[in-house]
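> pasted the sequence and its predicted model underneath.
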Amino acid sequence: MSCLERIEKAFERIEQGGLNTYITLNREGAVERAREIDRSKSEEGRLSGVPIAIKDAITTKGIRTTCASRMLEDYIPPYDAHVIECLLREGAIIIGKTNMDEFSMGTSTETSYFGPTLNPHDRTRVPGGSSGGSAATVAAGEVRLALGSDTGGSIRCPASFCGVVGLKPTYGLVSRYGLIAYANSLEQIGPIGRTVPDVALLLDVISSPDPRDSTQIGSAGGYLDNLTPALEGMRIAVPCEFFGDGIDPAVERAVWDMIHRAEELGATYSEVSIPSVEYALAAYYIIAMSEASSNLARFDGLRYGLRLKDEGNWHATFSKIRAEGFGEEVKRRILLGTYALSAGYYGRYYLKALKVRRMIKEEFDRILSDFDLIFTPTMPFTAFKLGEKINDPLSLYLADVNTVPVNLAGLPSISIPAGYSGGLPIGLQIIGGYFEEQKILNASYALFEDGEDERGFS
């Protein structure tokens, strides 16, 4: 099959799928690049001719990038994000920009200005968020690889709900240059794929050093070359707080089955306690909303973004543009973040949240000094119905209870399929030490690839 035929088949699958996985399709650019590859008959690059989906929060030169918001409905960036430059150097073809929660704020991809994405396993349910389009397009077989971003679980949640593999790298491993910011101190770009080797390959490509991001360390890569099923002798911590009230019994059983499977493969486990995670959700949302309040102040409609015809004085225009350009969830988080940062409340909320964050990091460090990995459920339940929680923000925030502690600590974490309940995927979360992505990938490879057929994954 020629590269052009492969790309055309991908577009055909997307159009026939009807899942609303994409906001913008890069049909002309993808076809032109495929023809160039076919003409040159070149296989240079580890991703030569491979179609890849990109979350719409990652800037792509000449391709509309909206963050799923009316505010940026017609924004076309003049530059590529670092990760996009890396993909293009390796011969990848950008197939399109995937749907997401507006400005990455959500757990279901229902806050998108362009409508919700549907879960490929059950079209009446959400795919998770905020990188829901990226996970759903991989799960549906439209593409094999995608990029997402993860601020509080936005890669791992949809990976769990859609039954694919999603990795949140260590904070600082992958450059954030070109990622439209929600909460700078928490977010990372990461890979989503159908298999662990897919994710390892994509991490190899996107983790190269970038001097434009001063928080990035970068990596020499080698994740795919060094990928081997390895759990023999591993010490696994199982924190009891992640199996508390609200967890679906089917999810708990599936995760424990995977823990016992790890035992069979030579690992040992012990139940532990991380008491400070009780405060993780509160600390996370104060920090994330405060950073969002600052980051989204730039969207005033004057330099770029939404412009309205009936403009008055600057203050009235600024207020109206933001009122009409942002969705309800984004406005809610900006308001709460502004309140937390306001005079008289900074110390009471934001500063206290930073202290809790430090406690959480220290407790994870303590656990990981005695253990190699931490196993938890990715999400406490399977994908919920469309519309079930969207009008109850608190219940949506509570859904992130198992993922946000990892972002607060800056640790790497992966979600891999752990089974099904009622036809809906369940995810196992594996957390490792800083820059120990290789260890996480090897353990995931042992669990997910070994015995894959007998557990019914495809």
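Yep, that arrived. Numbering: from 1, shown residues only.
> going forward, measure contacts between C-alpha atoms and count neighbours the same way
Fine.
> what's the local residue count around residue 215?
With neighbours defined by other CA atoms under 10 Å, the count for residue 215 comes to 16.
> let me know whether it touches residue 172 as I believe.
Yes. Counting by CA atoms under 8 Å, a contact exists between residue 215 and residue 172, whose distance comes to 5.5 Å.
> doesn't residue 38 belong to a helix?
Yes. Assessed with DSSP: H, G, I helix; E, B strand; the rest coil, residue 38 lies in a helix.
> that one reaches residue 1, doesn't it?
No. Contact status for residue 38 versus residue 1: not in contact, 10.3 Å apart, counting by CA under 8 Å.
> residue 292 and residue 262, how far apart?
The span separating residue 292 from residue 262 equals 39 Å under the rule CA to CA, to the nearest Å.
> on that earlier part again, so which of residue 38 and residue 1 has more stuff around it?
A side-by-side neighbour count of residue 38 and residue 1, using other CA under 10 Å, places residue 38 first with 16 against 5.
> contacting residues around that one?
Contacts were defined as CA atoms under 8 Å, 6 or more residues apart in numbering; by that measure residue 38 touches 2-4.
> make it 10 Å
For residue 38, the set of contacting residues under the criterion of CA atoms under 10 Å, 6 or more residues apart in numbering consists of 2-5, 32, 49.
> got any residues that touch both of residue 215 and residue 172?
Contact criterion CA under 10 Å, 6+ apart; residues shared by residue 215 and residue 172: residue 185.
> how about residue 20, secondary structure?
Put simply, residue 20 is coil when judged by three-state DSSP.
> what about it, neighbour count?
The number of residues packed near residue 20 is 19, by other CA under 10 Å.
> what's the neighbour count on the nearest residue to it once chain neighbours are set aside?
The spatial neighbour of residue 20 that comes closest, neighbours along the chain excluded (CA to CA, 6 or more residues apart in numbering), is residue 117 at 4.9 Å. If you count neighbours by other CA under 10 Å, residue 117 ends up with 32.
> this is the comparison structure:
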Amino acid sequence: MNQIIQLSATELAAKLRAGEITSVEAVQAHLDRIAEIDGGERGVHAFLHVNTDEALAVAAEVDAIRAAGGAEAEALHPLAGVPIAIKDLIVTKGQPTTAASKMLEGWMSPYDATVISKIRAAKLPMLGKTNLDEFAMGSSTEHSAYGPTRNPWDLDRIPGGSGGGSAAAVASFEAPLALGTDTGGSIRQPGAVTGTVGVKPTYGGVSRYGAIAMASSLDQIGPVARTVLDSAYLHELIGGHDPADSTSLNEQVPALIAAAEQGATGDMTGVRVGVIKELQGEGYEAGVQARFDESLEALRAAGAEIVEVSCPNFKYALAAYYLIMPSEVSSNLAKFDGVRFGTRVLPEEGPLTIERVMGATRAAGFGEEVKRRIILGTYALSAGYYDAYYGSAQKVRTLIQRDFDAAFALADVLISPTSPNVAFELGSKIDDPLSMYLNDVATIPANMAGIPGITVPGGLSEGLPVGIQFLAPAREDARLYRVGAALEKLLEDSWGGRLLDQAPELSATTTGGVA
């Protein structure tokens, strides 16, 4: 494996600044890796589109600026020249944005999302667009209209969802950084099962302008990376107020890099860590619980005060989420009717009425999971049922927020396993949506309350990654980076290196790709 692609984003950035590697070399190394392992019958399939020409052009521009020196070179962003992958739910001018749906097949956005504008301004070469569950609806990236993504740790297992493409790209060394979106855990849950770091920022902390909406009150763009420090650099870059997003917080981005650097000492003295009683134990695999317990002991040994907190209304979070989210899905996806937006499919026979065109278009353009959630949401919002379902779910949401308030009065951060299980086998739950939904049980409460969360690698169970989740109060994202970096340091010291160093070697021979 090319040593360039094994570098973390910050390690690569340092070598670019020192002139030890050119950005063109770095981008080409990652493009070669994508060509080697992403395609084929058993390829990782993290990417739906590879942005070769533009990525190399941006890299060449960065190299030219650095070679010329002077003020322009000094003004380059620390991550300039470091390649990045983009979840195909975030609109990107010049590249197709499909949301992994036939409804948007081949669509080219006429504008950039705000986060993409920031990526372009910082001159990070975009390697391409990554796979996801269609319109971000799923927990396994098996609901993509273009086929599933595979977990680099075991190609017969899922990489999590809906952002499995971004997590798999980072875990398989196809990209050092990626952007994802998190509605109920779609950055953190894939991070947990692929051994990567994923962050859901405070709601409104990163602009959602240009992210195709699934559930507007829950969606949040965030970073996917191999280390906590890498995530901090990317988070600071994409964060901040955006007038184009009415939900954007009009505040400065917290000092996330400094917090991660402070945490990297491993010192947790004076930090109160709250163990959420309801997010452990029954329903969590034995190996997941064991790695979680070991993480608690490592934090305690580093000086943290471990306290137990109870959030009794969390037991209703999953049910409430699966009423609020489909209701917002039903509203947001109403525009994809073959008349205003989306592909157009004409009925095979009969008159060409709007209703018949809409029916034919949605039947062909949407997958089964999307249809399921639209129907559920439309029912929950219908006359006579709104108060009983959607209205009641919103009341539960308030109770969850109050549980968090009470818990944060006792602890600086909260901790839980990120997912109750390791990655399951492809196809094993595709026909059992209720079982699939349970994978998000630990991540959903943060989205319901709008608070930030991070997952860091917590070790292995039966050879597969386990994730440890930290949660912090709204606007206190810096706390996550401090404790996340501390646990990362403590565990990596015990392992003798990064968890991804223990991942199986992938090559064209194992994936069926073209070297």
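Yep, that arrived. All values derive from a computational prediction rather than experimental measurement.
> what's the TM-score for these two chains?
Structural agreement between the overlaid chains, expressed as a TM-score with TM-score structural alignment, normalised by the length of structure 1, amounts to 0.98; 458 aligned residues with a CA RMSD of 1.3 Å.
> tell me where the stretch 101-250 of structure 2 has strands.
Secondary structure of the stretch 101-250 of structure 2 (DSSP state E, counting those that start in this stretch): strands at 126-130, 177-181, 197-200, 221-225.
> related to what we said a few turns ago, measure the residue nearest to residue 20 of structure 1 to residue 18 of structure 1 for me?
Distance from residue 117 of structure 1 to residue 18 of structure 1, counting by CA to CA: 9 Å.
> now the common contact residues for the two.
Both residue 117 of structure 1 and residue 18 are in contact with residue 123, where contact means CA under 10 Å, 6+ apart.
> one step back: most tightly packed of the strands of the stretch 101-250 of structure 2?
The highest mean neighbour count among these, using mean count of other CA atoms under 10 Å, belongs to strand 197-200: a mean of 34.
> in structure 1, what stretch matches it?
Mapped onto structure 1 using TM-score structural alignment, strand 197-200 of structure 2 covers residues 165-168.
> how close does the matching stretch sit to structure 2?
Plainly put, stretch 165-168 of structure 1 ends up 0.4 Å away from its match in structure 2 on average once the two are laid over each other (mean CA distance after the TM-score superposition for structure 1).
> the equivalent of residue 428 of structure 2 over in structure 1 sits in which helix or strand?
Structural alignment (TM-score structural alignment) places residue 428 of structure 2 against residue 388 in structure 1. Assigned by DSSP states H and E, residue 388 of structure 1 falls within no helix or strand.
> so what's the residue count around residue 388 of structure 1?
Neighbours around residue 388 of structure 1, by other CA under 10 Å: 12.
> again with the one 4 residues further on
Residues contacting residue 392 of structure 1 under the criterion other CA under 10 Å number 10.
> residues in contact with the aligned partner of residue 333 of structure 2 in structure 1?
When structure 1 is aligned by TM-score structural alignment, residue 333 of structure 2 is paired with residue 296. Contacts of residue 296 of structure 1 were listed using CA under 10 Å, 6+ apart, and they are 103, 180-183, 322, 326, 330-331, 334.
> how about residue 320 of structure 2?
The neighbourhood of residue 320 of structure 2, defined by CA under 10 Å, 6+ apart, consists of 314, 389-397, 444-445, 448.
> over to residue 398 of structure 2?
When contacts are counted by CA under 10 Å, 6+ apart, residue 398 of structure 2 touches 313, 404, 448-449.
> nearest residue to the corresponding residue of structure 2 for residue 86 of structure 1 in space, please, no chain neighbours.
Here residue 86 of structure 1 is matched to residue 118 in structure 2, going by TM-score structural alignment. With CA to CA, 6+ apart as the criterion, residue 118 of structure 2 has its nearest non-adjacent residue at 6.2 Å, and that residue is residue 238.
> ok, that neighbour to residue 114 of structure 2 distance?
Using CA to CA, residue 238 of structure 2 is found at 8 Å from residue 114 of structure 2.
> can you list residues touching both of those two?
Here residue 238 of structure 2 and residue 114 have 206-207 as joint contacts, going by CA under 10 Å, 6+ apart.
> the match of residue 333 of structure 2 and residue 337 of structure 1, how far apart?
The value you get for residue 296 of structure 1 to residue 337 of structure 1, if CA to CA is used, is 11 Å.
> which neighbours do these two have in common?
Contacts common to residue 296 of structure 1 and residue 337, judged by CA under 10 Å, 6+ apart, are residue 331.
> circling back: map the residue nearest to residue 118 of structure 2 across to structure 1 for me.
Matched across to structure 1, residue 238 of structure 2 falls on residue 206, judged by TM-score structural alignment.
> I figured residue 14 of structure 2 was touching residue 79, is that so?
Yes. Taking contacts as CA atoms under 10 Å, residue 14 of structure 2 lies within contact range of residue 79: 8.7 Å.
> thinking again about what came up before, and the contacts of residue 320 of structure 2, which are buried?
Listed as buried from those are 314, 389-391, 393-394, 396-397, 444-445, 448; burial here means 16 or more other CA atoms under 10 Å.
> out of these, who's nearest residue 418 of structure 2?
residue 444 (10.2 Å; CA to CA).
> ok, so what distance separates the most centrally placed residue in structure 2 from residue 232 of structure 2?
Taking CA atoms, centre = their mean as the criterion, residue 187 is the residue nearest the geometric centre of structure 2, at 2.2 Å. Computed with CA to CA, the distance linking residue 187 of structure 2 and residue 232 of structure 2 is 15 Å.
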